[in-house]
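> Sequence and predicted structure below; questions after.
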Amino acid sequence: MYGAIRSKLDNDLTLEKMLIYAIEDEYLARTEYELALKSLGDEKPFNSIINSEVHHINWLKELLQKYNIPIPEDRSYEFLKMPSSLDEALEYGIHAEIENIEMYERFLSHSLPEDVQEVFKKLRDSSKGHLLVLKNRKEKI
C-alpha cells in the first residue's frame, strides 16, 4: 500500500506521516499520468495535468525539508500498471483524484502548521480541478 490508500489505515496520523503519505500519493499521480502518456501518446488531459503533479511533489519536498523529514524515494511504479485504453486511463485518474481529495480532507481536519495547511488546501483544490477535467474528458468518449 502506498499514498492515500495507506493513509486510510493509519489511525495515528502525525505531521511526518501526513507529509509522507501526501508525497507518495503525488508520486502515484505523476507516474499514473506518465504511464497514460506512454501508452496513449500525447493525450489530453494527461499532458497538461502531469505538469501540476511535478509542482505538487516539489511543494511537498520543500515542506519535508523544512520539517527535517527525509524525502521518501519514489516507489510508485510498484503500484501501477500501464493503461490499455483511454477509458481505463481516465478511470484510473478519476479514482486516484477522488482518493487524493479524501486524503487531504482528512489531513485538514487535524491541527497543522499554517504552511502545511496551505499546501494541503492547494493540493486538494488542484485535485478537484483535475477530477473535473478527467470526468469531462470521459464524458466525451
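Everything's here; your move. Residues are numbered from 1 along each chain as shown.
> contacts, neighbours, all on C-alpha from now
OK.
> So which residues make contact with stretch 77-90?
Residues outside stretch 77-90 that contact it (CA atoms under 8 Å, 6 or more residues apart in numbering): 1-2, 28, 31-32, 35-36, 39-40, 134-135, 137-138, 141.
> Out of the residues you listed, list just those in helices.
28, 31-32, 35-36, 39-40, 134-135, 137-138 (DSSP state H).
> Most neighbours of all the residues you listed, which one?
Highest neighbour count within the ones in helices among the contacts of stretch 77-90: residue 36, with 28 neighbours (other CA atoms under 10 Å).
> So which residue is smack in the middle of this protein?
Closest residue to the average C-alpha location of the chain: residue 26 at 3.3 Å, with CA atoms, centre = their mean.
> which residues touch it?
Here residue 26 is in contact with 3, 53, 56-57 (CA under 8 Å, 6+ apart).
> which one among the residues you listed gets closest to residue 129?
residue 53 (12.3 Å; CA to CA).
> can you pull the contacts of the closest one?
Here residue 53 is in contact with 26-27, 29-30 (CA under 8 Å, 6+ apart).
> Please tabulate these in CSV, including the columns distance to residue 102.
Shown next, in CSV, are those (distance: CA to CA, whole Å):
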residue, distance to residue 102
26, 14
27, 17
29, 14
30, 18
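> structure B:
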Amino acid sequence: MNRWVLLGIIIFLSLSPYSVYAENWMPDHYGSNGGLADDNLTIEKVLHYAIQDEYLAQARYDAIHKKFGQVIPFVQIKKVEQQHIHALLHLSDLYNISPPENNAADFTPPPTTLRQAFQASVQAEIDNINMYEKFISDEGLPQELRNTMNDIAKASRIHISTLKRGADNYYP
C-alpha cells in the first residue's frame, strides 16, 4: 500500500469521532455488545452482560484517569458505576449466579485524546442504555431485576448529559 494512502487513513481515523477505541476491541459476546446481540436471554446471561458492561465502564474510567489524571466528570461517574456493579453483584448473589470474571481491562486500552475519551464514553453509555432497555422489555425477567436495570439506565442518561457538559467545558 502506498505510504501516503496509509498515512491518510491513519490521520482520518485519528481525527474521526468514531476512531478506534476500547469497545472496538471488545468481543461480540461481551457486555452491551453481547446483550444487544443475544436473542436467547436467561437471567444468568442478562446479569453477566450487565455486570460485564459495568466492569467495562470502570475499566474505561480507570484508563482515562491513568492517562489524563482525575478529570471531572469521569471521577464522579466512576463512583456511580461502582454502585451499579454492587447492585448487580447483589442480584447475582440473590439468584445464586456466579458473576463473570472482571477482565474488562483487557478490552479497554487508554484513549488517545481527552476528546476521544468523552466521545467513547458517551457512546458506551448509549449502548448501555439500549442494552438495559432490551432487558427491561423482557416481561419474563423478574421485576426486581427490571427495576434495578431501569434505575441503572436512568443513571446512564444522566451520565450522557454530564459527559456532554464536560466535553463542552474542555472543547467549547
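The structure has been received and is ready for your questions. Not measured: the values here are computed from a predicted model.
> Filter the contacts of residue 26 of structure 1 down to just the ones in helices.
Taking DSSP H as the definition of helices, those contribute 3, 53, 56-57.
> Could you export the contacts of residue 26 of structure 1 as CSV, including distance to residue 91 of structure 1?
Output for these, formatted as CSV (distance: CA to CA, whole Å):
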residue, distance to residue 91 of structure 1
3, 18
53, 18
56, 21
57, 22
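> Could you turn the buried ones of those into a ChimeraX selection?
Those of the contacts of residue 26 of structure 1 that count as buried under 16 or more other CA atoms under 10 Å are selected in ChimeraX with:
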select :3,53,56,57
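> just to revisit the earlier point, quick one: which of the contacts of stretch 77-90 of structure 1 is nearest to residue 20 of structure 1?
residue 2 (9.6 Å).
> about what we covered before: from the ones in helices among the contacts of stretch 77-90 of structure 1, pick the one nearest residue 62 of structure 1.
residue 28 (18.2 Å).
> which ones are touching the aligned partner of that closest one in structure 2?
In structure 2, residue 28 of structure 1 lines up with residue 56, judged by TM-score structural alignment. By CA under 8 Å, 6+ apart, the residues touching residue 56 of structure 2 are 31, 104-105, 107-108.
> Neighbour-wise, which one of these leads?
residue 31 (27 neighbours).
> Kindly provide the distance from that one to residue 103 of structure 2.
11 Å (CA to CA, to the nearest Å).
> hang on, the earlier thing: export the contacts of stretch 77-90 of structure 1 to TSV and tack on distance to residue 108 of structure 1?
Putting the contacts of stretch 77-90 of structure 1 into TSV (distance: CA to CA, whole Å) gives the following:
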residue	distance to residue 108 of structure 1
1	22
2	19
28	20
31	25
32	25
35	30
36	30
39	35
40	35
134	24
135	25
137	29
138	29
141	35
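> What ranges does structure 2 have for its helices?
According to DSSP H, the helices that structure 2 contains are 3-15, 31-37, 43-68, 74-94, 114-136, 143-170.
> Just want the angle from the fourth one to helix 143-170.
This means helix 74-94 of structure 2. 170 degrees (axes from the mean of the first three to the mean of the last three CA atoms, to 10 degrees).
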